[in-house]
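S.K.: Need coordinates for the below:
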Amino acid sequence: MSAVWKHFKVSEKEAKTAVCRHCSAELSRGGASAKTYSTSSLIYHLKSKHPEHHAEYEKDTAAATAKAAAAKRKAAPLSPTPTPSVADFLEKAKKFAKDSAKAKGITKRIMEFIALDDQPFSVVEDIGFRRLIDHIEPRYTMPSRRHFSDVCLPEMYNVVSTHVHELLATDIAALSFTTDIWSSDVSPTSMLSLTAQWIDTDFKLQKIVLHSQEFRGSHTALAISEAFAKMFDTWRIDRSKVHAVVSDNARNMAKAMEDSDLRGIRCMAHTIQLAVNEGLLSQRSIADVIAIGRKIVGHFKHSPLAYSRLQSIQEQFGTPQKRFQQDVSTRWNSTYYMLESLFAQKRVLATYIADHDLPATFNAYQWVLIENILSLLAPFEQITKEISSSDASVADVIPLLAAIKRLLNKEAETDHGVKTAKNALLEAVSARFSQADSEPLYCIATVLDPRYKDHYMDVGKKQRTREMIQAELDLGKPLGDGDGQVMHSAGDENSAESKRARTTDEPRTVSLSDMFDEILQENNPFARQRTSSTAQQLDGYLSEVPIPRSNNPLEFWRTNQGRFPDLAQMARRYLSAPCTSTDSERLFSAASHVIDEKRNRLSCEKAEKLLFIKKILPHFLKKDTK
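M.R.: This next block holds a predicted model:
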């Protein structure tokens, strides 16, 4: 604030007028608003009317100016910034040495970019990428693509694999694996995968990719068995810690498990695929509906004009502008999604047909049939999502099968037109999963899952499973089942339930979740005798009410391992096994991006290393940033 205000004050009547404190004269501050006000007239009034006060004003102004200058000098650096010399400019323009820390760091990040983002090695020769790097750091010299593929890639692979070796050397109770064979569409390449998972000492599920190696020649059981042996040797995996290996239903894979003396598990998702195809999709009326659906979807997929017309009708109805789903014969749920997308656009299709032609159309009966098919398959779609989740385990198999079989045994108003298919589907599920509820691995895992315990077994199977668990606890090591290959099976035998037809017009409300509730209400823990400390642990654990299905079973064991120490360690082994080979399939989804049209000549060795780094490196990058 100016020192002149020591001698003036703003008028109370008008803000643009100032009043002299010495003679009460009113003076204009100039301007029409606060932004344009000035003190020139006030200073002139002091100088002409009150010279002694003007001298005081000048003194105050000089003191304020000196104080501001002193403060500015105090804030300024002690010495002026030196002017850069020519040598300094030349040094900044000098390129980094190839072995300098800065150059190595940039090269490492570019290699990470290539591996993590599925970039071809040729990206380092692209003009746009080189211009970007040159703009960010002009002193960096870009190495050749061969340097990245032949030097940087092996170096990074070795670093990441060292981390994996260290991880596998930790306290692991048991390792479970998934495996699959994949063939590329763009090159004559086949790869065999191996992913591992286990439960660590903190009861957290750990997953890691070990192999996606080239698999040449015929895919015989012997070749697969030998490949497994090499992969286990490469990672120095103790065979005694191999709990189970999940694979598809191919005979060569099943025979390889048996020849390798490994406990094999058939992928539940693949088995459901076979059961649905066999029991439902093979029905003539349903197959006809699916064939018509494929023709309709194919018409819009291959005709931009037809799709544009469809979009216009969707806009008129105010419905979301979505494309129809195309199904894949090897994925039953893709057929479900195709029919679902068609049924959701039923009105839109009806309007389209009124003005335009389609290669095929649904009649009124077929639209009702589609609705009932969707109702019948909805629980299977729910199961497929559950077992394909990252935390699903073999403990889910028996309860899920018990629930779906019970649901298929119930009559519903949506059975019209699909009653025969429903019965065939039940028979297919029962046949495909005929051994699960008697297989020790499934039974023990189910009981050790605090969400299920023994509530999904009959009295005889409860007692037999209890004896198996008790025997393993007493021996302190897993019991061998003497069988190389494990088959998925159904839950308990279907009990004869009374069936009644619904008389209401309300839609069916019975769901898969309802079946879980029914089973839990019907089963009570049988009487148990306490004979030893481990038996007391088992009795105490089984006598408690199961936790909700939405809860994490591993969190239960982490919290309660002090109460049930022996059972907790046993749970680390049995709950480590997944019920599907989804991890390997997801791995090969990533592989299809690594080996694509831009990299169809990439060698399998380099493709494996790129895929390995892509899947593993983020795990360690997260740790480094903590």
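
S.K.: Going by C-alpha atoms from here, please, whenever you check contacts or count neighbours.
M.R.: Will do.

S.K.: Pull the contacting residues for Asn249.
M.R.: Counting by Cα atoms under 8 Å, 6 or more residues apart in numbering, Asn249 makes contact with 266-267, 270-271.

S.K.: one more, for comparison:
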Amino acid sequence: MDKRRALIWNYFNIQSNQSTHAKCNVSSCQQAIKRGQNPSSYSTTPLVNHLRSKHRNLFEQYEAALSQPGTSIVQNLPANQPSILSAFEDVRVWPHDNSKARKITRKVAEMIALDVQPISIVEDSGFKELLTTIEPRYCLPSRPYIRNEIDLLFTEVKTKMKELIAGEFISVTTDIWTSQVNNMCFLSLTCCFVNTDYVRKVLVLNTSPFPGTHSGVNIAEKLQNLVNDWEIPVGKIFFCVSDNASNMKNAITTFGVKWAGCSAHTIQLCVNDAITSQRVITDALKVCRKIIGHFSHSAQACEKLRQVQDQLGMSHKKLIQDVSVRWNSTLRMIERMIDQKAAVTLYSADNNVDQLSSNQWSILDKVVKILKPCEQFTLDVSADTSSLSLIVPGYSLLRSHLLNLGDDHGVQTFKASLIEALDKRFNYYTLDPYICLASFLDPRFKDKYISPVVLDQIKDILGETPDIEVITPEANSAPREQSSCNFWLAEEDVTPATPSTVSHLDSEISEYSSLPRSNMALKDPVCYWKSETRFPALKNWAKQVLSAPASSVRSERVFSTSGNVLSEKRNRLNSNFSEILVLLHDNLPLLK
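M.R.: Purely as a prediction, here's the structure:
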């Protein structure tokens, strides 16, 4: 396109509804000038002639512009006609430091962390083709470049996490896990706290490689190194929750932090004790496992079972094999066997497979009724909103529920052993004043399940001033949800009393204790204290004490992510980098 043809378009625009004509831009004219019959015959000469004859002053301006050697030939083109430079820009590949390219690269790094994808995905032809289709100008960087981007992302997330926990009282959970892929041991550390807005927060701090012996001294030293890296003073850690292993308890005591055993793990130990106490139950479980093993090793047997299910009008459901370290998997196995009783019995009769007797079926049915409330307790203490406040009331209510459970003929020994195990293993919870303090500060329970001796100890503890800044948010109503746990329904449905002014700690304790307890629809006691303005001293204690979780399930969930990161396809992944990927997977939403 020469200069003369380009500049004329300063004064004309092609008509959108009639491309053979160009419209004069002069507001008093607006005449449509024909520029040819078809694209091959289009010319700007009629436009120049119109300008010469109708708008002499604009024509002279046009001629003067032509005489200037520096005039660009690509300015003021029609809106629907791209310039040559912009056309080249549309197909030119962006360099990696381009702002738009960096934004996409960051999203790729986030996707790898959030979706537990291997970095090698950047070399996969399908992924490359997808990004090229979405944005042809973007060039996917190499694996080392993406690795560096993930490191930068981790630095940003870690800085944000340090800002969140700075100055807060926290509670932590920890556990040890061995990868089946590379046989390396890892120690997890998660923290839980209630922020100044009285919102519960949970962060994953570490899944750190842990070589050497797992002695209490080594674990304590490792924990100290980890909290030092996060700049967390030990004095700011209220509770450390772990499993009930003696080395973990000794390590946390040596570490200088109050220890609480995982209540979910405690239930596991109690149920194991009870199951092994009665021979008729262990025998019935052995038969169940033999039946399930028969189907696990034969595709033909599974197909015949499906045919029997079709014959009986039942849905296709596989039998469930239990896992020794998960008592609830045994419960799932029994429930599925009972659900498929008709199909299993008919199949066993026709195929010479071990069968459960009618008495064993009856025993298993009663075992389910006894274990169901234990499952409910486990689910509640494993929830993200759970706190230590659930343990003592939960134990008391569970024990009462089991004692009042009728129709235990044939499983009396099992039930008695379960209650005995609960009494033995949960006793220390009921005697720990700090754990009971959490229950006292839970408006659903208060002092109902606390002995007078421990209650006096709690009042002495409350006389100490917690090092927490008093921030009183605006009052609002606490959210209410329907409880899913049957044995909690022994708690009364009550209504809060009218607010009043309280000035001294003794008066706060007295008035708080005298108020009706909240009902179990309140899932998180922190919600109550967020809107509470009558008891500032108790509110500060609640912020610290209710941060402690009732179980170490959070650490176990972290290792589930670690198992996905350290997979068979990535068995040579650096352990430190795998920790970065796990932490980003769980904490990256903090940047949103």
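
S.K.: between the contacts of Asn249 of structure 1, which is nearest Glu439 of structure 1?
M.R.: Of all these, Arg266 has the smallest distance to Glu439 of structure 1: 12.2 Å, by Cα to Cα.

S.K.: still on that earlier bit, once you map the contacts of Asn249 of structure 1 onto structure 2, which are still in contact?
M.R.: Retained in structure 2 (both residues aligned by TM-score structural alignment, their matches' Cα atoms under 8 Å) from the contacts of Asn249 of structure 1: 266-267, 270-271.

S.K.: And Ala607 of structure 1, how far from Phe300 of structure 1?
M.R.: Distance, Ala607 of structure 1 to Phe300 of structure 1, by Cα to Cα, to the nearest Å: 36 Å.

S.K.: cool, and Lys462 of structure 1?
M.R.: Lys462 of structure 1 is 54 Å from Phe300 of structure 1, by Cα to Cα.

S.K.: How about His211 of structure 1?
M.R.: 41 Å.

S.K.: okay, these two: which has more neighbours?
M.R.: His211 (24 against 18; other Cα atoms under 10 Å).

S.K.: Help me confirm that the more buried one is found in a helix?
M.R.: No: assigned with DSSP: H, G, I helix; E, B strand; the rest coil, His211 of structure 1 falls outside any helix and is strand.

S.K.: Trace it over to structure 2, please.
M.R.: Taking TM-score structural alignment, the alignment pairs His211 of structure 1 with Asn206 from structure 2.

S.K.: Tell me which residues touch that match, please.
M.R.: Counting by Cα under 8 Å, 6+ apart, Asn206 of structure 2 has contacts 187-190, 226, 579, 583.

S.K.: where's it relative to Thr155 of structure 2, distance?
M.R.: On the measure of Cα to Cα, Asn206 of structure 2 and Thr155 of structure 2 end up 14 Å apart.

S.K.: What of Ser514 of structure 2?
M.R.: 49 Å.

S.K.: between those two, who's got more neighbours?
M.R.: Remark: of Ser514 of structure 2 and Thr155, Thr155 carries more neighbours, 14 against 11, as counted by other Cα under 10 Å.

S.K.: all strands for structure 2, in order.
M.R.: 12-14, 21-24, 32-34, 170-178, 185-194, 200-209, 237-242, 258-261 (DSSP state E).

S.K.: now the third one, how far from the chain's geometric center?
M.R.: I take that to be strand 32-34 of structure 2. From the chain centre to the centre of strand 32-34 of structure 2 is a distance of 66 Å (Cα atoms, centre = their mean, to the nearest Å).

S.K.: Can you list the buried residues in it?
M.R.: Using 16 or more other Cα atoms under 10 Å as the test for burial, strand 32-34 of structure 2 gives 32-34.

S.K.: need the helices for the stretch 51-200 of structure 1, in chain order.
M.R.: With DSSP state H, counting those that start in this stretch, the ranges of helices along the stretch 51-200 of structure 1 come out as 51-75, 86-93, 101-116, 127-136, 145-147, 153-168.

S.K.: ranking these by burial, who's on top?
M.R.: Greatest average neighbour count among these goes to helix 101-116 (a mean of 17), per mean count of other Cα atoms under 10 Å.

S.K.: quick check: angle from that one to helix 153-168?
M.R.: 80 degrees (axes from the mean of the first three to the mean of the last three Cα atoms, to 10 degrees).

S.K.: Give the aligned equivalent of Arg109 of structure 1 in structure 2.
M.R.: Arg109 of structure 1 maps onto Lys107 in structure 2, by TM-score structural alignment.

S.K.: just Ala571 of structure 1 next, same as before
M.R.: In structure 2, Ala571 of structure 1 lands on Ala542 (TM-score structural alignment).

S.K.: what does stretch 130-140 of structure 1 correspond to over in structure 2?
M.R.: Under TM-score structural alignment, the match for stretch 130-140 of structure 1 is residues 128-138.

S.K.: can you check stretch 240-248 of structure 1 too?
M.R.: Under the criterion TM-score structural alignment, stretch 240-248 of structure 1 matches residues 235-243.

S.K.: What is the neighbour count of the match of Ala571 of structure 1?
M.R.: A total of 24 residues lie near Ala542 of structure 2 under the criterion other Cα under 10 Å.

S.K.: do the same with Asp327 of structure 1
M.R.: Quick note: Asp327 of structure 1 (other Cα under 10 Å) scores 19 neighbours.

S.K.: So it sits against Ser334, correct?
M.R.: Yes: Asp327 of structure 1 is within contact range of Ser334, at 4.6 Å (criterion: Cα atoms under 8 Å).

S.K.: Would you mind measuring from Gly572 of structure 2 to Ser578 of structure 2?
M.R.: Careful, residue 572 of structure 2 is Arg; it's not Gly. According to Cα to Cα, Arg572 of structure 2 stands 10 Å off from Ser578 of structure 2.

S.K.: Same question for Thr561 of structure 2.
M.R.: The gap separating Thr561 of structure 2 from Ser578 of structure 2 is 10 Å, by Cα to Cα.

S.K.: which of the two has more neighbours?
M.R.: Ser578 (19 against 16).

S.K.: Counterpart of that one over in structure 1?
M.R.: Superposed on structure 1 with TM-score structural alignment, Ser578 of structure 2 falls opposite Ala607.

S.K.: His593 is in contact with its match, correct?
M.R.: No: using Cα under 8 Å, Ala607 of structure 1 is not in contact with His593, being 10.2 Å away.

S.K.: sorry, back to before: give the contact list for the match of Arg109 of structure 1.
M.R.: The contact partners of Lys107 of structure 2, taken as Cα under 8 Å, 6+ apart, number zero.
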